[in-house]
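A.B. asks: Just need the structure, nothing else, for what follows:
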Amino acid sequence: MKPGDGSSAPAVDVQSLYPFLYAQESNVDSVIEQVRSSTVDKAMEIIELRTRVLDREGPRLLECAAAMAERFAARGRLLAFGNGGSATDAQDLASLFLSPAGGGGPLPAFGLTNDIAVITALCNDIGFEVVFARQIAAFGRAGDIAVGLSTSGNSANLLRAFDEAARRGLFTVGIAGYDGGRMAELDSIDYLFVVPSPSVHRIQEAQTTLYHALWELTLLALGDAAERVDR
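C.D. replies: Presented below is the predicted three-dimensional model:
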């Protein structure tokens, strides 16, 4: 079946993203120009979005990084979690702190989706909504750091995890998209950073920049604290 013949019409959102794929007639030069234009438009969108997030959240990122540095200095650990693409972002965040590439030694950080046996056991025996809260209950301790990532801000298992983390005295950081969703309604998140966009793609791109900045700022804060101690 060919696109556009009425027998198997593609989803409207796909057509709007890539109209040149569904044109009845096209030529190579036209397709290349449309691809170029689409790429430029998306690049400008993410640049503008990152700038907006930085302008709005810059001071709070510094505050949050300083608080995280204090907890790492006091032997706190970071527990990161999320679903789907946000799960891989959480694992990336944990790996950043474990890597000494940014200067200094590795810091204790864990991705709560790393152990598939634990994840599937909790899902099968209890329910998906507890996969992070149960692990925080088992491993988390006062002074640790819990970071949860979500594009929608509505994931039930993240909401449960933040409430459990706050109850146990962990420092909590949320990274969400859209308008923050239900995460914006929680009292159990110490710092919530929202990427205001209706596009999941742009949200995740900006969130990646945001947590990389948080990692770098935390390392800088730790370095400044160590330098003051040495003097």
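A.B. asks: going forward, measure contacts and count neighbours with C-alpha atoms only.
C.D. replies: Fine.
A.B. asks: Which parts of the chain are helices?
C.D. replies: 12-17, 28-73, 85-98, 116-125, 133-139, 156-167, 200-230 (DSSP state H).
A.B. asks: Now these in JSON lines, please, with extra columns for mean neighbour count.
C.D. replies: JSON lines is the format used below for the helices of the chain (neighbours: other CA atoms under 10 Å):
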{"stretch": "helix 12-17", "mean neighbour count": "11"}
{"stretch": "helix 28-73", "mean neighbour count": "15"}
{"stretch": "helix 85-98", "mean neighbour count": "20"}
{"stretch": "helix 116-125", "mean neighbour count": "13"}
{"stretch": "helix 133-139", "mean neighbour count": "16"}
{"stretch": "helix 156-167", "mean neighbour count": "21"}
{"stretch": "helix 200-230", "mean neighbour count": "17"}
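A.B. asks: looking at those, which is closest to Gly174?
C.D. replies: Closest to Gly174 of these, according to CA to CA: helix 156-167, at 8.5 Å.
A.B. asks: follow-up on the earlier one: would TSV of the helices of the chain with distance to Leu192 be doable?
C.D. replies: Formatted as TSV, these follow (distance: least, CA to CA, whole Å):
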stretch	distance to Leu192
helix 12-17	30
helix 28-73	9
helix 85-98	15
helix 116-125	25
helix 133-139	18
helix 156-167	11
helix 200-230	12
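A.B. asks: next up, for comparison:
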Amino acid sequence: MRVLVVEDHEELALTVAAGLRREGMAVDVVLDGRSALDRTSVTRYDVIVLDRDLPGLHGDEVCGSLAGAGYPARVLMLTAAGTIDDRVTGLGAGADDYLPKPFAFAELVARIRALARRSHRALPPVLVHGDLRLDPSTRIAVRDGRRLPLSPKEFAVLELLLTAGGAVVSAEELLERGWDEFADPFTHTVKVTISRLRRKLGDPPLIETVPQAGYRI
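C.D. replies: Purely as a prediction, here's the structure:
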């Protein structure tokens, strides 16, 4: 899952991003509204965590611009103002959910995951393919009764492949949605991760390489 955190308080932004990365998400951070719009013009995110009270370009304006452009990401708006009127205004600007500060980190994670599920076609809470079961909420993958010791990136790649429902997913898309802005697109990161994932999944093989196209379950 690719997440953009837009928060002008740098320490808070970096703390939230670090926590979300520990939850297996690929996270980018920007500190103002203009940068958020610049970033979304070149990168597809699943969820945007957007501070409403941004200096310069207000969070409502950012949200309205994204909605007007038909940008597909779900927006979770954060603000220190938690009145009913504030929530109504934020949701009216195009936000999909609203979380007042201060917030519990566990609730933030739960809301992000819920929004990510809504940004794709309807999916069951547990992804199942044959004897493989993957639960995104608990970050647990099991095959034939055996829990798989997956790294966060291996889990993310497997989740993306299962979510595709048998469709081919290119290496470029896996890199864009499973890694953050610091990933080097010219490395063999995806290929290496797929190789490790195959070893951990065991036999019979589940991941097929489609030449010059990508990978699929």
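A.B. asks: State the TM-score obtained for the two superposed chains.
C.D. replies: Superposed pair, TM-score by TM-score structural alignment, normalised by the length of the second structure: 0.43. Supporting alignment: 120 aligned residues with a CA RMSD of 3.7 Å.
A.B. asks: Next, find the distance separating Arg143 of the second structure from Arg198 of the second structure.
C.D. replies: 12 Å (CA to CA, to the nearest Å).
A.B. asks: residue contacts, Arg22 of the second structure?
C.D. replies: Pro152 (CA atoms under 8 Å, 6 or more residues apart in numbering).
A.B. asks: just to revisit the earlier point, right, and the helices of the first structure - which one's nearest Tyr191 of the first structure?
C.D. replies: Nearest of the helices of the first structure (CA to CA): helix 28-73, 6.8 Å.
A.B. asks: Beyond the helix or strand where Ala156 of the second structure lies, next helix or strand please.
C.D. replies: Using DSSP states H and E, Ala156 of the second structure maps to helix 152-163. Downstream of helix 152-163 of the second structure, the next assigned helix or strand under DSSP H and E is helix 171-178.
A.B. asks: Return the residues in contact with His149 of the first structure.
C.D. replies: Check again: residue 149 of the first structure is Leu, not His. Ala80, Phe81, Gly82, Asn83, Ser86, Ala87, Asp89, Ala90, Gly174, Ile175, Ala176.
A.B. asks: at 6 Å what do you get?
C.D. replies: Gly82, Ser86, Ile175 (CA atoms under 6 Å, 6 or more residues apart in numbering).
A.B. asks: Could you check how many residues crowd around the last one?
C.D. replies: Looking back up the chat, that one is Ile175 of the first structure. Ile175 of the first structure has 25 neighbours, counted by other CA atoms under 10 Å.
A.B. asks: OK, contacts around it?
C.D. replies: Per CA under 6 Å, 6+ apart, neighbours of Ile175 of the first structure: Leu149, Leu192, Phe193, Val194.
A.B. asks: Okay, Asp13 of the first structure and Leu222 of the first structure: tell me how far apart.
C.D. replies: Asp13 of the first structure is 45 Å from Leu222 of the first structure, by CA to CA.
A.B. asks: And Asp55 of the first structure, by the same measure?
C.D. replies: 24 Å.
A.B. asks: Equivalent analysis for Glu48 of the first structure, please.
C.D. replies: Applying CA to CA, the value for Glu48 of the first structure to Leu222 of the first structure is 30 Å.
A.B. asks: With Glu63 of the first structure as the reference, measure out to Thr218 of the first structure.
C.D. replies: 10 Å.
A.B. asks: How about Glu70 of the first structure?
C.D. replies: 11 Å.
A.B. asks: With Glu45 of the first structure instead?
C.D. replies: For Glu45 of the first structure relative to Glu63 of the first structure (CA to CA), the value is 27 Å.
A.B. asks: Nearest to Ile145 of the first structure among the helices of the first structure would be which one?
C.D. replies: Comparing the helices of the first structure under CA to CA, the one sitting nearest is helix 28-73, at 7.0 Å.
A.B. asks: Regarding the first structure, what is its longest strand?
C.D. replies: strand 171-177 (DSSP state E).
A.B. asks: what's the angle between that one and helix 200-230?
C.D. replies: 150 degrees (axes from the mean of the first three to the mean of the last three CA atoms, to 10 degrees).
A.B. asks: Next up, the contacts around Glu173 of the second structure.
C.D. replies: No contacts exist for Glu173 of the second structure under CA under 6 Å, 6+ apart.
A.B. asks: cool, Ala225 of the first structure as well?
C.D. replies: Contact analysis of Ala225 of the first structure by CA under 6 Å, 6+ apart lists nothing.
A.B. asks: Would you verify that Val75 of the second structure is located in a strand?
C.D. replies: Yes: applying DSSP: H, G, I helix; E, B strand; the rest coil, one finds Val75 of the second structure inside a strand.
A.B. asks: My guess is it contacts Ile48. True?
C.D. replies: Yes: with contact defined as CA atoms under 6 Å, Val75 of the second structure reaches Ile48; the gap is 4.8 Å.
A.B. asks: coming back round to it: just send the contacts of Leu149 of the first structure back as JSON lines, with distance to Glu164 of the first structure too.
C.D. replies: JSON lines is the format used below for these (distance: CA to CA, whole Å):
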{"residue": "Gly82", "distance to Glu164 of the first structure": "15"}
{"residue": "Ser86", "distance to Glu164 of the first structure": "20"}
{"residue": "Ile175", "distance to Glu164 of the first structure": "17"}
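A.B. asks: Distance-wise, check Leu96 of the first structure relative to Val12 of the first structure.
C.D. replies: Counting by CA to CA - Leu96 of the first structure and Val12 of the first structure are separated by 38 Å.
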